[in-house]
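>>> Have a look at this prediction, sequence included:
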Amino acid sequence: MTRSEDGGTRVLGLIAEHADSIRAALTEEQYRLLLTRLNTLAHIPPDDLRAMRRAFQGVRHCLVPLPYAHPVRKALDSVRLVGVAPVSGLAVLRTRDLLVQLMPPSRPDTTAIIAAAERRLRQAPALSAADVRDRYGGSAPPPELIRFADADLGDRYPEFQFRPGGGAPYEVVLEVNRVLLADADPWGAADWWLSGNTWLGGGPPAALLGIRPDRELVGAAVALVEGD
């Protein structure tokens, strides 16, 4: 078993061991989203390494709000997700048992949980697809930008990604979005930017653009994904 598999399996075991303190430390929305992310991980075929990596990254996102001293929060820093699956096939099966332990008697509607999280992220100021194309002289914007599809309004791009006054995107935003796989998981990437981040002092990374050094923002994203 690789170091990543060891670490991922250990994190899942610690979640089970410290379930009560995790529940107490997270908000209702954060906890329900954690259950949803675990449910996603539990139903991924063990041979789909990319999907497993993304799903485990989603679980990590949900655990970042835990206090630094929490055993699960400490364990996150030891898990690398580069090149190999973060958990073994056996651990995926154990995740299903873990869900039985963590789920309340009335199983939450995962579709409703995801929809609520997406509604929160959509409330952030955003630019239309036309606005963004104008900033690129009519050309298509880079795929690294976080883009939300909207059936009524068309594609929307969270405004924090762009420099004030009609400017281009921050280069560090594009770099971090590549790390966070924003093209495949725009909601997860947006949640990272717009939620409190203990690695960066507790505030949302989006509020630190142009304030904290770019290398610190990239380092926080890499630390989440790679566990360094």
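In hand now; what should we look at? Residues are numbered from 1 along each chain as shown.
>>> contacts and neighbour counts: CA atoms only from here.
OK.
>>> Tell me which stretches of the chain form strands.
126-128, 156-158 (DSSP state E).
>>> Highest mean neighbour count out of those strands?
Each of the strands of the chain was assessed for mean neighbour count using mean count of other C-alpha atoms under 10 Å. The highest is strand 156-158, with a mean of 21.
>>> and that one, how far out from the chain's middle?
17 Å (C-alpha atoms, centre = their mean, to the nearest Å).
>>> residues in contact with it?
Residues outside strand 156-158 that contact it (C-alpha atoms under 8 Å, 6 or more residues apart in numbering) are 124-129, 132, 145-150.
>>> In PyMOL, how would I select the buried members of these?
The PyMOL command for the buried members of the contacts of strand 156-158 (criterion: 16 or more other C-alpha atoms under 10 Å) is given here:
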select buried, resi 126+127+128+129+132+145+146+147+148
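>>> second one coming, line it up with the first:
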Amino acid sequence: MGLSHALAALAEHWDDVRARLSPAEFDEVRALVEAFSREGDRVASEELAEDIADLLRARLPRDHPFPAALRAREERLAPDPAQRAAELGRWFGLTGPLRVRLGGPPEPTADEVEREAEARLLDVPALDADELRAHGLDPGDPDLIRLDRADGPARWPAFQFTPDGGAPDVVREVNRILAASDDPFGAADWWLGGNGRLGDAPARLIGTLPDADLIAAARAETGGA
């Protein structure tokens, strides 16, 4: 579904959409758009975009530009970190025209969105290098997500480890699939963000979902078989 195309169409045809809806319906759309424009998480913002799409699909004629745009093909995020960063910038750039329609403040820049996302990931429970060594783990292990920070020591998100300090094989395998050594923040975001295929954040499913399901979801994310 072409969510990004549809959101661009919504901004372009804002007045026409408003004219076709009742005041209560348009207030509902506006509230969803306001929430979308403030959301800094890709998965959560996609869920809001889908809510907007569901509401307007039922109320606009099929040949209207918004539902027509929804039928366009939505590109998956590229596995390459540089391409993915550019695509994320374009996705969050959709808030700009919508914010203008809402009369809100200027949208955050792509760099601001990226910094906010990294700060959120750095705040999750994590181990430091000494704690890894105490459990017999190597801080230099490329199969573990290491998040470097400018104002302190590196952190290893705690979801990667069992209560006794081990790192399950499925975590290592998925981290290799996600190229965590090259894109640790992207890998951490995948583990900790909502996943429509799995129905929850993958990190919460370690040990409760078959390892093969987590591996398949990671491969689907990167375009692998």
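Cool, got the structure. If you're wondering where the values come from, they're calculated on a predicted model, not measured in any experiment.
>>> that older thread, between the strands of the first structure, which one is nearest to residue 90 of the first structure?
Of all the strands of the first structure, it is strand 156-158 that lies closest to residue 90 of the first structure, at 38.5 Å by C-alpha to C-alpha.
>>> count of neighbours near residue 48 of the second structure?
19 (other C-alpha atoms under 10 Å).
>>> quick one, what contacts the closest residue to it other than its chain neighbours?
Sequence neighbours aside, residue 36 is the residue nearest to residue 48 of the second structure in space, at 5.8 Å (criterion: C-alpha to C-alpha, 6 or more residues apart in numbering). Counting by C-alpha under 8 Å, 6+ apart, residue 36 of the second structure touches 45, 48-49, 95.
>>> neighbours around the spatially closest residue to residue 125 of the first structure that is not a sequence neighbour, how many?
Nearest residue to residue 125 of the first structure in three dimensions, chain neighbours excluded: residue 159, at 5.6 Å (C-alpha to C-alpha, 6+ apart). Applying other C-alpha under 10 Å, we find 17 residues neighbouring residue 159 of the first structure.
>>> same thing with residue 153 of the first structure?
Close neighbours of residue 153 of the first structure, defined as other C-alpha under 10 Å, add up to 9.
>>> Apart from its neighbours in sequence, what residue is nearest it?
Residue 153 of the first structure's closest residue in space is residue 128 (C-alpha to C-alpha, 6+ apart), at 7.8 Å.
>>> Start from the N-terminal end of the second structure and give the helices.
3-12, 14-20, 23-38, 42-57, 65-70, 81-93, 95-102, 110-122, 129-134, 169-177, 184-192, 211-222 (DSSP state H).
>>> quick one: the third one to chain centroid distance?
What separates the centre of helix 23-38 of the second structure from the centre of its chain is 21 Å, taken as C-alpha atoms, centre = their mean.
>>> The alignment partner in the first structure of residue 213 of the second structure and residue 223 of the first structure, how far apart?
Matched to the first structure by TM-score structural alignment, residue 213 of the second structure sits across from residue 216. Using C-alpha to C-alpha, to the nearest Å, residue 216 of the first structure is found at 10 Å from residue 223 of the first structure.
>>> Go ahead and flag the most central residue of the second structure.
Within the second structure, one residue has its C-alpha closest to the average C-alpha position: by C-alpha atoms, centre = their mean, that is residue 42, at 3.0 Å.
>>> dump the residue contacts of residue 219 of the second structure.
So residue 219 of the second structure contacts 177-178, 225 (C-alpha under 8 Å, 6+ apart).
>>> Can you go through those and name the buried ones?
Buried among the contacts of residue 219 of the second structure by 16+ other C-alpha under 10 Å: 177-178.
>>> Now distance to residue 117 of the second structure too, for the contacts of residue 219 of the second structure, in a markdown table please.
Output for the contacts of residue 219 of the second structure, formatted as a markdown table (distance: C-alpha to C-alpha, whole Å):
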| residue | distance to residue 117 of the second structure |
| --- | --- |
| 177 | 21 |
| 178 | 18 |
| 225 | 28 |
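>>> quick check, nearest of the contacts of residue 219 of the second structure to residue 168 of the second structure?
residue 177 (14.7 Å).
>>> The closest one touches residue 217, doesn't it?
No - in this structure, residue 177 of the second structure is not within contact of residue 217 by C-alpha atoms under 8 Å, at 10.2 Å.
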